[in-house]
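Q: Build me a model from this:
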Amino acid sequence: MDLRTEIREFLSSRRARITPEQAGLPAYGGNRRVKGLRREEVALLAGVSVDYYVRMERGSLAGASDGVLDALASALRLDEAERDHLVRLARRSRAPGGPRRRRPAVTVRPTLRQVLDAISDAPAWICNGRYDVLAMNRLARALFSPVLADPRRPANTTRFVYLHPEAARDFFVDYDRIAGDAAAKLRMEAGRNPHDEELIALVGELSTCSELFRQHWASQDVRLHRSGRKRVHHPVVGRLDLDVETLDLPAEPGLHLNIYTTPAGTPTADNLALLASWAATPQTSATEIEAHNE
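A: Coordinates of the predicted model:
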């Protein structure tokens, strides 16, 4: 997507979701022709001229100072992920655009694989910002067996969500939330690495093949990799309500370690133990994947 178009659609979508009442402004006139705030109202809240804000919303963020960006983020009530995305859009505006580039294939270091294998009581796996599955421990392979059923490698959880919707709806209890978050995290990654050829190809594939993805992508929502709760229905052991911790790996920029746990003494703990037992049996060998991209 063209950078100026990206900026325009992001700012206009954030402006459209805020009413004058929410912003503490009087709503003059009963027949407003715009959804949400008008441009002049955003300019007032941000403390800039109307002409200046109009130029920004038309895609010109190159001259915006950090103070102006912060004021704009406050006026539009941006959350942490949205603020980060706005700053990255501004940085891209200041720097000349680069060509698409294929990022070198990431090989997960043997010591990281040892870490995964040492986590024996919890599913754990490593992904990049595109949600390619780069390495998993045995329990994670068992947990995500529906995702790994697709022979394409590297497996990709976002591709599973959007291109295998029936299987994904059966697997993810909160499918609608998962789908929205997946698209929002990909857009966040696109802000970080706008020239990543494989990311561009993934977004293009999902946009071509999934109407639902197109709708979520058009929303301009962004999300950070965060901890939370993931509820799944495993085809072998049933319902699992798992707490997810997502950790950045400082020595491997762009990679994330995901660990799934549950409190002891819960039904999920019992089912997770059953899953571990099932994972130790030969039938899971078909889902084995390599750490490198095949």
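
Q: contacts, neighbours, all on C-alpha from now
A: Fine.

Q: where exactly do the strands run in the chain?
A: 124-127, 133-136, 228-234, 238-248, 256-261 (DSSP state E).

Q: Report all helices and strands that the first one contacts.
A: On a contact count with 3 or more C-alpha pairs under 8 Å, 6 or more residues apart in numbering; DSSP states H and E, strand 124-127 meets strand 133-136, helix 138-143, strand 256-261.

Q: Next, report how far it is displaced from the centre of its chain.
A: Chain-centre distance of strand 124-127: 15 Å, with C-alpha atoms, centre = their mean, to the nearest Å.

Q: so what's Pro123 closest to, chain neighbours aside?
A: Ala140 (4.1 Å; C-alpha to C-alpha, 6 or more residues apart in numbering).

Q: picking up where we left off before, among the strands of the chain, which comes closest to Ser65?
A: Of all the strands of the chain, strand 238-248 sits nearest to Ser65, with 28.8 Å by C-alpha to C-alpha.

Q: Show residues contacting that closest one.
A: 225-234, 254-262, 268, 271-272 (C-alpha atoms under 8 Å, 6 or more residues apart in numbering).

Q: Quick one: buried ones out of those?
A: Among the contacts of strand 238-248, those buried by neighbour count (16 or more other C-alpha atoms under 10 Å) are 225, 231-234, 255-262, 268, 271-272.

Q: Which pair in those has the greatest spatial separation?
A: Spatial extent of the buried ones among the contacts of strand 238-248 (C-alpha to C-alpha) is set by the pair Leu255 and Asn271 at 28.8 Å.

Q: Please provide the structure for the following sequence as well, for comparison with the first:
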Amino acid sequence: MAKIDLRTEIKEFLTSRRARITPERAGLPAYGGNRRVKGLRREEVALLAGVSVDYYVRMERGSLTGASDGVLDALASALQLDEAERDHLFHLARQSRTPGGPRRRRSAGTVRPALQRMLDAITEAPAWICNGRYDVLATNHLARALYSPVLADPRRPANTARFVYLDPEAAETFFVDYDRVACDVAAKLRMEAGRNPHDEELIALVGELSTRSELFRRRWASQDVRLHRSGRKRLHHPVVGQLDLDVESMDLSAEPGLLLTVYTAPAGTPAADGLALLTSWAASQEQPATESQATS
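A: Predicted coordinates:
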């Protein structure tokens, strides 16, 4: 993939969202028994959004340059977009207003020392920092232990999206809900593409995954988008077994584009016992290295 083309992104996103809504779902009469299009017609979307048919056709052909926030809100309502989809639409429109923007060059694969110290201070929960491309940029000791299958790839920074799609056998073992994780990863990468379409590393990653994974090509073509959310994740660690963990993800306001993720478990649960076992195992893995350094 040489580039992410904004006009194509806009066209395919709007077309896919229009196709999933029936007239009945939109509260419109379905005239005629043999509709030639899947979902709503363009003129029906225009009616619901309160714009002319010609104007909507221009938007769906990839031109959001002159669309005001009010028009975008009306279009989002007409297409019944959820929060992530609405944000994606606004990202695409924002990028359309500054066409041909500079590509982002390769960024460093590390974070500020203060952020690493913050992670190291979190001693009872796996915590790490990643970017919108799923590069794992920094971890604490428990995250290194928990994500050992992901970090087994010697390539740095390690990348969760590559693990999910290019090492599917290991990923299906590690992620108990693999299908959902695979959907979410592609959808969040699509969200990142709307936010940063000139990011060279993102373009290269999407190209690599598209070339090497049929599953990714299908997920990417769906045009689905997702926001990073808190929730529950089920992992199967090769040493401590299954862990059903609560995940909290939060943007780092001082470092735009970076995300802090922390996994926890309620006290007294099997998952909490599993994290305690993981802590012991992580300490045993680090101890030989410490002793080797002391004797050298």
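
Q: Just tell me what the residue nearest to Pro123 of the first structure corresponds to in the second structure.
A: Using TM-score structural alignment, the partner of Ala140 of the first structure in the second structure is Ala143.

Q: How about Ala251 of the first structure?
A: Using TM-score structural alignment, Ala251 of the first structure sits opposite Ala254 in the second structure.

Q: swap in Glu205 of the first structure?
A: So Glu205 of the first structure corresponds to Glu208, using TM-score structural alignment.

Q: now the helices and strands packed on strand 124-127 of the first structure as JSON lines including distance to Val54 of the first structure?
A: Conversion of those to JSON lines gives the following (distance: least, C-alpha to C-alpha, whole Å):
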{"stretch": "strand 133-136", "distance to Val54 of the first structure": "42"}
{"stretch": "helix 138-143", "distance to Val54 of the first structure": "49"}
{"stretch": "strand 256-261", "distance to Val54 of the first structure": "38"}
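
Q: how close does the match of Ala251 of the first structure get to Phe13 of the second structure?
A: 31 Å (C-alpha to C-alpha, to the nearest Å).

Q: These two: which is more packed in?
A: Phe13 (22 against 7; other C-alpha atoms under 10 Å).

Q: Now for the counterpart of His234 of the first structure in the second structure: which residues touch it?
A: Mapped onto the second structure by TM-score structural alignment, His234 of the first structure lines up with His237. The contact partners of His237 of the second structure, by C-alpha under 8 Å, 6+ apart, come to Leu146, Phe174, Leu243.

Q: swap in Arg39 of the first structure?
A: Residues near Arg39 of the first structure by C-alpha under 8 Å, 6+ apart: Arg15, Val50, Tyr53, Val54.

Q: residues contacting whatever residue of the second structure lines up with the last one?
A: Think Val54 of the first structure. If you follow Val54 of the first structure across to the second structure using TM-score structural alignment, you land on Val57. By C-alpha under 8 Å, 6+ apart, Val57 of the second structure lies in contact with Arg42.

Q: remind me, longest helix of the second structure?
A: Identified as the longest helix of the second structure according to DSSP state H is helix 270-295.

Q: which non-adjacent residue is nearest Val68 of the first structure?
A: Leaving out its chain neighbours, the residue that sits closest to Val68 of the first structure by C-alpha to C-alpha, 6+ apart is Ala46, at 7.5 Å.

Q: Does the one you found touch Arg77 like I think?
A: No - checked against C-alpha atoms under 8 Å, the pair Ala46 of the first structure and Arg77 is beyond contact range at 10.8 Å.

Q: So for the two, which residue has more residues nearby?
A: For Ala46 of the first structure and Arg77, the more surrounded residue by other C-alpha under 10 Å is Ala46, and the numbers stand at 21 against 17.

Q: Can you tell me how far the more buried one is from Gly67 of the first structure?
A: 10 Å.

Q: same thing with Ser60 of the first structure?
A: 16 Å.

Q: Kindly report the same for Glu189 of the first structure.
A: 24 Å.

Q: Mind checking which of those two has more residues around it?
A: The neighbour count for Glu189 of the first structure versus Gly67, taken as other C-alpha under 10 Å, is higher for Glu189 (23 against 10).

Q: The aligned partner of Pro197 of the second structure in the first structure: what's it in contact with?
A: Under the alignment (TM-score structural alignment), Pro197 of the second structure pairs with Pro194 of the first structure. For Pro194 of the first structure, the contacting residues are Ile200, by C-alpha under 8 Å, 6+ apart.

Q: can you rerun that using 7 Å?
A: Shown in contact with Pro194 of the first structure (C-alpha atoms under 7 Å, 6 or more residues apart in numbering): no residues.
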